[in-house]
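Participant: Sequence below, structure please.
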Amino acid sequence: MAARAAEAAGDGGNALGAFLRARRELVRPEDAGIPVRGLRRVPGLRREEVAMLAGVSAQYYLRLEQGRDRNPSVQVLEALAGVLQLDAESTGYLMELGRPRTRRRATRPAERVPAGTLTLLDTLNVPAFVVNRYRDVLAANPLAVALSPLMAPGTNRLIALFTDPQAAVYHPDWEQNTAGVVAQLRAEVGTETDDARFQALVGELSLKSERFRRLWARHDVRRGGSDTGVIHHPQVGDLDLRREKYAVVGADGLLLVVYHADPGTDSAERLALLASLTADGQRTGPR
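Facilitator: The predicted structure is shown next:
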């Protein structure tokens, strides 16, 4: 199990090959125009079928999957993207994997939430928090913590989502939510899979969560943006909220995440009630 987790974290040192193999296994032969006769021993397309459809030799495609040729031409990558039925985001990700790797800087600057962003958190009347690229919560306003304890500073959102029993309670759309965040992690980390912190995070999640292992093995890629989700709160009930993400200028990789409800909806009323309860608790609680 530990070996499998380590391989998942670093894709076995062959990110391009791992991606091609995973996406190949997700394409049904009939969707690629290949008639199915009898029992097939492998899920999805065979290597030789991908090679034929992409117009390359089977030996060359095998070298790509095995990591013996890691810099294919743009034309080959575009052909493979078409065969594997990749969307625009996944195609862009494939292009990044196929480019010559440059030396990654050994260290990153210390992560500090700018003072202005901390002030903004305190003044916002909606739940908001700041995370780094690994989903560590670095700062949060009281309303965010009141909305969900999984938004408290010091929490890793990914680990909590996959391992904390409260996550499935607070997120009725947990299945969809988990699939989305894994695809976003793939997109945001990109080709920097040799990042030690990233490897440790993926390794820990792979050991602790079977669902994470399955989702990570799919190699789905999706950029995160504005979306909606439901949070079940034990005091005020279900809230259908929008989630926005904003890059913190001058802080590499930090995101400000804001939850809000459409005006005039039941969720807006419930969020206002939660804000009132949170403010009352701050006034009457210990100083």
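Participant: From here on, just use CA atoms for contacts and neighbour counts.
Facilitator: Fine.
Participant: Identify each buried residue in the longest strand seen in the chain, please.
Facilitator: Here the longest strand in the chain is taken by residue count, with DSSP state E as the criterion, and it is strand 237-247. Of the residues in strand 237-247, those with enough neighbours to count as buried (16 or more other C-alpha atoms under 10 Å) are Asp238, Leu239, Asp240, Leu241, Arg243, Glu244, Lys245.
Participant: Can you add distance to Ala2 and give the residues you listed back as TSV?
Facilitator: Converted to TSV, the buried residues of strand 237-247 look like this (distance: C-alpha to C-alpha, whole Å):
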residue	distance to Ala2
Asp238	38
Leu239	39
Asp240	38
Leu241	38
Arg243	35
Glu244	36
Lys245	34
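Participant: and the closest residue to Phe129 other than its chain neighbours, how many residues sit next to it?
Facilitator: For Phe129, ignoring the flanking residues on the chain, the nearest one in space by C-alpha to C-alpha, 6 or more residues apart in numbering is Ala140 at 4.0 Å. The local packing count at Ala140 equals 22, with neighbours defined by other C-alpha atoms under 10 Å.
Participant: Next, the second sequence, to be compared with the first:
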Amino acid sequence: MQTQPHQRRELGAFLRSRRERITPDQVGLPHTGRRRTPGLRREELALLAGISATWYTYLEQGRDIRASDQVLDALASTLRLDRYERGHLFQLAGHTPAAEPEEPAPLASEVAAVPLLLQPHPAYIIDGNYDVLSRNQATDELFPHLTAADGRANFARWVFLEPAARNVLVDWEIEARGLLARLRTLAGRHPGDPRYTRLIDELNAGSPEADAWWPQYDVQARHGGKKRLRCPGRGLVDFAYTAFHLAEQPEQTLVIYSDNNRESAD
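Facilitator: Alright, predicted model coming up:
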């Protein structure tokens, strides 16, 4: 598949960010004195991956060249990418079809009603760009001011731009970094989609942390897990949350929170 200029620039920046986090010691290279840049040099990475240093430089510079599956596998192995990062690498290199920009599908009324049925457990449905499509009252209580002054509810905006988020999310930096990595992964599937570019520009403009972390090119898939949250009238509570992708719209995700204390009281 033909890649676009902005996609090739993203590929080069992603490769550079991963090259800079690998130290010579990690790959068995000898010390060669003081280094001007962190991580591996381009020629060192190319040697370890078994490819031409000039060709790799062109790839990192975003030139219009095509990397084979074998080359991408070699780079992923040398850079020690996890499976999400490897998938992101192949996506940027044009080895999987990129989705065309399109308006999100409307949420069916019966699907939108699901979070309401899950009350009193906080539950909501989000789109790929973290717009909140449906939620119940428990969600509003747990995440105050989720709806911004412009009437939009978006979890990425809430985490980075709403001051209350830093009080609610006990481990704010961990949660914020994870969300940004997941947004990076989803945005990579929709190169040029204005829904993502507008949101990313807004986060970078309004949050020094987002502006500093976005160029690090961390990627991560959506998943369940645990969170420590401060709840009104209850203090610090450990929540478990589970994410379910909707069958017909896989980027629309139902998220449900639960905690043992509430369940035992019920």
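Participant: just to revisit the earlier point, which part of the second structure lines up with the longest strand of the first structure?
Facilitator: Equivalent residues of strand 237-247 of the first structure are located at 235-245 in the second structure, counting by TM-score structural alignment.
Participant: again, but for stretch 77-89 of the first structure
Facilitator: The counterpart of stretch 77-89 of the first structure in the second structure, counting by TM-score structural alignment, spans residues 72-84.
Participant: cool, and stretch 134-145 of the first structure?
Facilitator: Stretch 134-145 of the first structure falls opposite residues 129-140 of the second structure when the two are matched by TM-score structural alignment.
Participant: Now the matching stretch: buried residues?
Facilitator: Asn129, Tyr130, Asp131, Val132, Leu133, Ser134, Arg135, Asn136, Gln137, Ala138, Thr139.
Participant: Looks to me like the fourth one is in a strand.
Facilitator: Yes - when the secondary structure is assigned by DSSP: H, G, I helix; E, B strand; the rest coil, Val132 of the second structure falls within a strand.
Participant: these two touch, right, it and Ala153?
Facilitator: Yes - applying C-alpha atoms under 8 Å, one finds Val132 of the second structure in contact with Ala153, separated by 5.4 Å.
Participant: Remind me what the longest strand of the first structure packs against, helices and strands.
Facilitator: Strand 237-247 of the first structure sits against strand 227-233, strand 255-260, helix 266-284, with contacts defined as 3 or more C-alpha pairs under 8 Å, 6 or more residues apart in numbering; DSSP states H and E.
Participant: Comparing the shortest one with the second structure, how large is the average distance?
Facilitator: Superposing on the second structure and averaging over aligned pairs (mean C-alpha distance after the TM-score superposition for the first structure), strand 255-260 of the first structure comes out at 1.0 Å.
Participant: what's next to that strand, contact-wise?
Facilitator: Identification of contacts with strand 255-260 of the first structure by C-alpha atoms under 8 Å, 6 or more residues apart in numbering yields 126-133, 241-248, 268.
Participant: Ok, the last one next?
Facilitator: Taking C-alpha under 8 Å, 6+ apart as the criterion, the residues outside helix 266-284 of the first structure that touch it are 125-126, 142-143, 146-147, 235-241, 260-262.
Participant: And the residues you listed, which is closest to Asp69 of the first structure?
Facilitator: Checking those against Asp69 of the first structure with C-alpha to C-alpha, the nearest one is Leu241 at 45.8 Å.
Participant: Next up, the contacts around that closest one.
Facilitator: Thr228, Gly229, Val230, Ile231, Tyr259, His260, Ala261, Asp262, Ser267.
Participant: before we move on, back to that, quick one: closest of the helices and strands packed on strand 237-247 of the first structure to Arg68 of the first structure.
Facilitator: Between Arg68 of the first structure and these, the shortest separation by C-alpha to C-alpha is 37.0 Å, and it involves strand 255-260.
Participant: Report the buried residues of stretch 180-198 of the first structure.
Facilitator: Within stretch 180-198 of the first structure, the residues that qualify as buried are 180-188, 190-193, 195, 198, counting by 16+ other C-alpha under 10 Å.
Participant: mind checking how far it is from the chain centre?
Facilitator: Using C-alpha atoms, centre = their mean, to the nearest Å, the distance from the centre of stretch 180-198 of the first structure to the centre of the chain it belongs to is 7 Å.
Participant: what's next to that stretch, contact-wise?
Facilitator: Applying C-alpha under 8 Å, 6+ apart, the contact partners of stretch 180-198 of the first structure are 9-11, 15, 93, 96-97, 104, 133-134, 158, 199, 212, 215-216, 219-224.
Participant: Can you flag the buried ones in these?
Facilitator: Using 16+ other C-alpha under 10 Å, the buried ones in these are 9-11, 15, 93, 97, 134, 158, 199, 212, 215-216, 219-222, 224.
Participant: Strands of the stretch 101-250 of the first structure, start to end?
Facilitator: In the stretch 101-250 of the first structure, strands defined by DSSP state E, counting those that start in this stretch lie at 128-131, 137-140, 227-233, 237-247, listed in chain order.
Participant: Redo those strands as JSON lines? Include distance to Glu25 of the first structure.
Facilitator: JSON lines is the format used below for the strands of the stretch 101-250 of the first structure (distance: least, C-alpha to C-alpha, whole Å):
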{"stretch": "strand 128-131", "distance to Glu25 of the first structure": "33"}
{"stretch": "strand 137-140", "distance to Glu25 of the first structure": "35"}
{"stretch": "strand 227-233", "distance to Glu25 of the first structure": "29"}
{"stretch": "strand 237-247", "distance to Glu25 of the first structure": "32"}
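Participant: which position in the second structure aligns with Ala168 of the first structure?
Facilitator: With TM-score structural alignment as the matching criterion, the partner of Ala168 of the first structure in the second structure is Arg166.
Participant: Could you count how many residues lie near that match?
Facilitator: Using other C-alpha under 10 Å, Arg166 of the second structure has 18 neighbouring residues.
Participant: and what of the one 5 residues further on?
Facilitator: The local packing of Asp171 of the second structure (other C-alpha under 10 Å) involves 13 other residues.
Participant: I'd guessed it sits against Leu236; true?
Facilitator: No - the pair Asp171 of the second structure / Leu236 is not scored as a contact, 11.3 Å apart, by C-alpha under 8 Å.
Participant: Which neighbours do those two have in common?
Facilitator: Arg228.
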